[in-house]
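1. Provided below are the primary sequence and the corresponding predicted coordinates.
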Amino acid sequence: MSVAEAGERIAAAARTLVGARFRLHGRDPALGLDCVGVAVAALRDGGVDVAVRDDYPLRTARWRAGDVPDGLVRCSGDRPGDVLLLRVAATQVHVAVRTVGGIVHADAGLRRVVERPGVPEWPIVAAWRVSEHG
């Protein structure tokens, strides 16, 4: 499977999560997801196995944007299925999955997973996609 095909599968998997409830540190769509949970579920449902720790620092400046999850590579974040790390505040980052028409992410304010059309309203700090070899 090509990188583009893998990305399309991941984006499609992310779109199936729209409507799932928000839950901090949530990893099960039936129980709720946070932003990292959305990315993990989309990657797994798209055929990429990832391991993510639960003590990730989304509310601090300690996030190391240079870190690359296993099986993924750094990218520009412009293709469906890319995982985006977004700067939503001076000391807060957020994770979303790029789709053809926008992004899928867990919206804590709306208490559910949503698809937001268009370009992300927040700056992209880092982005990753499936590796050709992953």
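-> Sure, I can see it.

2. use CA for all of it now, contacts and neighbours both
-> Fine.

3. so what's residue 49 up against?
-> Contacts for residue 49 were tallied using CA atoms under 8 Å, 6 or more residues apart in numbering; they are 43, 71.

4. how near is it to residue 58?
-> 22 Å (CA to CA, to the nearest Å).

5. Report the secondary structure state of residue 127.
-> strand (DSSP: H, G, I helix; E, B strand; the rest coil).

6. where exactly do the helices run in this protein?
-> Under the criterion DSSP state H, the chain contains helices at 3-16, 35-45.

7. Need the residues that contact the shortest one.
-> Looking back up the chat, that one is helix 35-45. With CA under 8 Å, 6+ apart, helix 35-45 has contacts from 9-14, 17, 25-29, 49-52, 83, 94-97, 104-107, 113.

8. In addition, the following structure is provided for comparison:
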Amino acid sequence: MMQAALPGDQLAEAAAAMIGRPFRLYGRNPETGLDCVGLVAASLKAIGRNPSIPRGYTLRSTSIAKWQACFERSGFDPVDGEFRSGDLLVTRPGAIQHHLMIAQTPDTVIHAHAGLRRVVRQPLAHDIIRVAHWRLAKPI
């Protein structure tokens, strides 16, 4: 009997299907463009989940409290330890900026890259500032 894919594996697979899609700030549609929040939302929708998206977020912020509530409503639990396929990573690329990435492996992430103007797969930089780490729970 074949074992069903774990929710995280499904999420990573859905995110990988978005690689090459255009970047668009506040974008929510894979056809017209995604930002990091849009990538997470589109990937969740692709696996049949109902994402909760933060409203009114800005490019610069000092708190991720609004995001945390949305992660919980979307079925994520905070975790520690090594990254697994489908884990959601909150990073801080700048002093007052946060960014979301989806782990494909413990060392590889998929994210909407503003500089490259598309969704990409990249090695996880070892010097990246990690703010939070979330894992998709099994469906209820």
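-> Here it is on my side, so go on. Predicted, not measured: the structure shown is a model, and the values here were computed from it.

9. Would you mind reporting the TM-score between them?
-> Once superposed, the chains reach a TM-score of 0.86 (TM-score structural alignment, normalised by the length of structure 1), with 133 aligned residues with a CA RMSD of 2.4 Å.

10. And for residue 16 of structure 2, the neighbour number?
-> Counted by other CA atoms under 10 Å, the residues lying close to residue 16 of structure 2 total 19.

11. go on, the one 10 residues further on?
-> Other residues near residue 26 of structure 2 come to 16 when the count uses other CA under 10 Å.

12. residues touching the closest residue in space to it that isn't next to it in sequence, list them.
-> Leaving aside its sequence neighbours, residue 26 of structure 2 sits nearest to residue 35 (CA to CA, 6 or more residues apart in numbering; 5.7 Å). Shown in contact with residue 35 of structure 2 (CA under 8 Å, 6+ apart): 23-28, 112-114.

13. filter the contacts of helix 35-45 of structure 1 to the buried ones?
-> Among these, those classed as buried by 16 or more other CA atoms under 10 Å are 9-14, 17, 25-29, 83, 94-97, 104-107, 113.

14. Any chance you could list what contacts the longest strand along structure 2?
-> Here the longest strand in structure 2 is taken by residue count, with DSSP state E as the criterion, and it is strand 97-105. With CA under 8 Å, 6+ apart as the test, strand 97-105 of structure 2 has contacts from 9, 12-13, 15-16, 36-37, 40, 59-62, 64, 83-93, 109-112.
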